[in-house]
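Participant: got a sequence here, can you build the structure:
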Amino acid sequence: MNDSGRSADSAAGSKRKDARRNQRVLLDAAAAVFVASGVEAPVRDIAARAGVGVGTVYRHFPTRADLVIAVYRHQVETCAEAGPALLATAPAPYAALEEWVGLFTGFLVTKHGLAAALRSDNAGFETLHAYFLDRLLPVCAQLLDAATASGEIRPDVTAYQLMRGIGNLCVGAESDPRYDARLLVGVLVAGLRRPD
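Facilitator: Purely as a prediction, here's the structure:
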């Protein structure tokens, strides 16, 4: 391959990388706006938070459903990738678990609003829910196993039980300003600790 072919490949790769970065910025902005204002928030608010024009949002996500699904998948991936990274950097497995549960809780508060927006497409939502479980159950199990092996937590709670409990505590949190799901999830996670 000659130099012009290599530079064309390099330019194309750079454009793809920029497009992925721009899409990530849009998804992060949409998630933040959804948390603050709900999934029916105006697209102009998402565009403003991302620092782009409204047309850019529609170019990436032609419909609101496309955007909602993309935010959901993006948040699942962010949560899934965070687990191993936290285990590698946290001072102890329990600290990694606590931090991951905080991220997971933030996602769940948003997820309930996303779920409501997707109710008209039940089959699509079921597919997304299966994706959610397939990606996040193993991550939660890895964190629990590490904290159990280190002797920091009790061994009798499964990843599914913990995720289901956290999910139940998050129901309705997005629409009730008097309810702090994070506080109660913190109590739940603290209850996993072995007594000294």
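Participant: from here on, contacts and neighbour counts on C-alpha atoms
Facilitator: Will do.
Participant: next, count neighbours for Val171.
Facilitator: Here the neighbour count serves as a burial measure; for Val171 (other C-alpha atoms under 10 Å) it reads 16.
Participant: contacting residues for it?
Facilitator: Residues near Val171 by C-alpha atoms under 8 Å, 6 or more residues apart in numbering: 109, 112.
Participant: again, only using 10 Å
Facilitator: With C-alpha atoms under 10 Å, 6 or more residues apart in numbering as the criterion, the residues that contact Val171 are 108-109, 111-113, 181.
Participant: now the residue nearest to the spatial centre of the chain. Nearest residue, chain neighbours left out?
Facilitator: To find the centre residue of the chain, average its C-alpha atoms and take the closest one (C-alpha atoms, centre = their mean): that gives Gln75, at 2.5 Å. On the basis of C-alpha to C-alpha, 6 or more residues apart in numbering, the spatially nearest residue to Gln75 that is not a chain neighbour turns out to be Phe107, at 6.5 Å.
Participant: looks like that neighbour contacts Ala31 (just checking).
Facilitator: Yes: using C-alpha atoms under 10 Å, Phe107 and Ala31 qualify as a contacting pair, with a distance of 8.8 Å.
Participant: more neighbours: these two, which one.
Facilitator: Taking other C-alpha under 10 Å, Phe107 and Ala31 do not tie; Ala31 has more neighbours (26 against 20).
Participant: could you report the neighbour count for Tyr94?
Facilitator: 24.
Participant: three-state assignment of it?
Facilitator: The three-state label for Tyr94, taken from DSSP: H, G, I helix; E, B strand; the rest coil, comes out as helix.
Participant: which strand or helix spans the residue lying closest to it once chain neighbours are set aside?
Facilitator: Computed as C-alpha to C-alpha, 6+ apart, the closest residue to Tyr94 that is not its neighbour in sequence is Ala147, at 5.2 Å. Here Ala147 is covered by helix 122-149, with elements defined by DSSP states H and E.
Participant: one more to put side by side:
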Amino acid sequence: MTNPMRSDARRNYDQLLDAAREIFAAQGTDASLREVARHAGVGIGTLYRHFPTREALLEALLGENFEALRADAVQRLAAPDPGAELTAWLRAFGTASAQYAGLPASVMEALHDPQSPLHASCKGLRVAADDLLQRAQEAGRVRADLTAGELMAAANAMAWVARQTPGTTDRYLTLLLEGVLTGATARR
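Facilitator: Below is the predicted model of the structure:
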């Protein structure tokens, strides 16, 4: 059982997360952690006490969103049209991946680094994507030779490209989906 945080520690923690959201939104996930601490009004030591690594900070910032995406994928498994469900989930994943500049690279790195604090969340997303993909493949809605790793890498790549040209996320995801779906269009 963990001890609850003191009120000042909780306040610092929350201020650091708020600052990280703002700084990462403006500068990307590679932004200076010193800048995050300064923006939160705390020292860098306080940041590192709460978040020993950049990945730990990202996990705290994104973990709930990633869990919601994973749970959404699980719910979609029971729906009658697996191709449409995979498409809808990938759009949500692509939008989430484009939230911060640098996030797609962080996700892909975490998938390959079991020591990363982000690894479990990213792996959960990959397993969820694999389950949705397999169901869509079994229904003949998605190319049979596609793997979940390839699909996530392609979706992350589309999110990265979309960050370079704001307002294009939906267009790039549509292009990706039209390349993997069989006999149907990826348009909404």
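Participant: need the TM-score between these chains.
Facilitator: A TM-score of 0.58 describes the superposed chains when it is computed by TM-score structural alignment, normalised by the length of the second structure; 169 aligned residues with a C-alpha RMSD of 4.7 Å.
Participant: before we move on, the earlier item: quick one: contacts for the residue nearest to Gln75 of the first structure?
Facilitator: 31, 35, 72, 75-76, 78-79, 101, 167, 170.
Participant: neighbour-wise, which one of the residues you listed leads?
Facilitator: When neighbours are counted by other C-alpha under 10 Å, Ala31 leads those with 26 neighbours.
Participant: how far away is the closest residue to it other than its chain neighbours from Asp3 of the first structure?
Facilitator: Setting aside the residues directly before and after it, Ala31 of the first structure is nearest to Val71 in space (C-alpha to C-alpha, 6+ apart), at 6.2 Å. From Val71 of the first structure across to Asp3 of the first structure, the span is 39 Å (C-alpha to C-alpha, to the nearest Å).
Participant: out of these two, which sits in the busier spot?
Facilitator: The residue with the greater number of neighbours, taking Val71 of the first structure and Asp3 and applying other C-alpha under 10 Å, is Val71; the counts read 24 against 8.
Participant: same for the strand or helix carrying Ala47 of the first structure, what does it pack against?
Facilitator: Element membership for Ala47 of the first structure (DSSP H and E) is helix 43-50. With contacts taken as 3 or more C-alpha pairs under 10 Å, 6 or more residues apart in numbering; DSSP states H and E, helix 43-50 of the first structure sits against helix 3-37, helix 54-60.
Participant: mind listing what's buried in the helix holding Ala147 of the first structure?
Facilitator: Under the neighbour-count criterion of 16 or more other C-alpha atoms under 10 Å, helix 122-149 of the first structure has 125, 128, 132, 135-137, 139-148 buried.
Participant: by contact count, what packs against it?
Facilitator: Packing contacts for helix 122-149 of the first structure, counted by 3+ C-alpha pairs under 10 Å, 6+ apart, involve helix 64-89, helix 93-118, helix 159-170.
Participant: could I get those helices as a markdown table with distance to Leu27 of the first structure?
Facilitator: A markdown table is the format used below for these (distance: least, C-alpha to C-alpha, whole Å):
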| stretch | distance to Leu27 of the first structure |
| --- | --- |
| helix 64-89 | 5 |
| helix 93-118 | 13 |
| helix 159-170 | 22 |
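Participant: now the helices and strands packed on helix 43-50 of the first structure as TSV including distance to Ala88 of the first structure?
Facilitator: Below are those laid out as TSV (distance: least, C-alpha to C-alpha, whole Å):
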stretch	distance to Ala88 of the first structure
helix 3-37	24
helix 54-60	34
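Participant: closest one to Val189 of the first structure among those helices?
Facilitator: Judged by C-alpha to C-alpha, the one of these that comes nearest to Val189 of the first structure is helix 3-37, at 22.8 Å.
Participant: report the distance from the closest one to the chain centre.
Facilitator: Centroid separation between helix 3-37 of the first structure and its chain, computed with C-alpha atoms, centre = their mean, to the nearest Å, is 18 Å.
Participant: what helices or strands is it leaning on?
Facilitator: Contacting helix 3-37 of the first structure under the criterion 3+ C-alpha pairs under 10 Å, 6+ apart are the following elements: helix 43-50, helix 54-60, helix 64-89, helix 93-118.
Participant: recalculate using a threshold of 6 Å.
Facilitator: Helices and strands in packing contact with helix 3-37 of the first structure are listed as helix 43-50; criterion 3 or more C-alpha pairs under 6 Å, 6 or more residues apart in numbering; DSSP states H and E.
Participant: please report how far the residue nearest to the centre of the first structure lies from Ala92 of the first structure.
Facilitator: As it turns out, when the distance is counted by C-alpha to C-alpha, Gln75 of the first structure lies 24 Å from Ala92 of the first structure.
Participant: same deal with Ala123 of the first structure?
Facilitator: According to C-alpha to C-alpha, Ala123 of the first structure stands 40 Å off from Ala92 of the first structure.
Participant: ditto for Tyr58 of the first structure
Facilitator: Between Tyr58 of the first structure and Ala92 of the first structure the distance is 43 Å, computed by C-alpha to C-alpha.
Participant: swap in Arg182 of the first structure?
Facilitator: Shown here: Arg182 of the first structure relative to Ala92 of the first structure, a distance of 21 Å by C-alpha to C-alpha.
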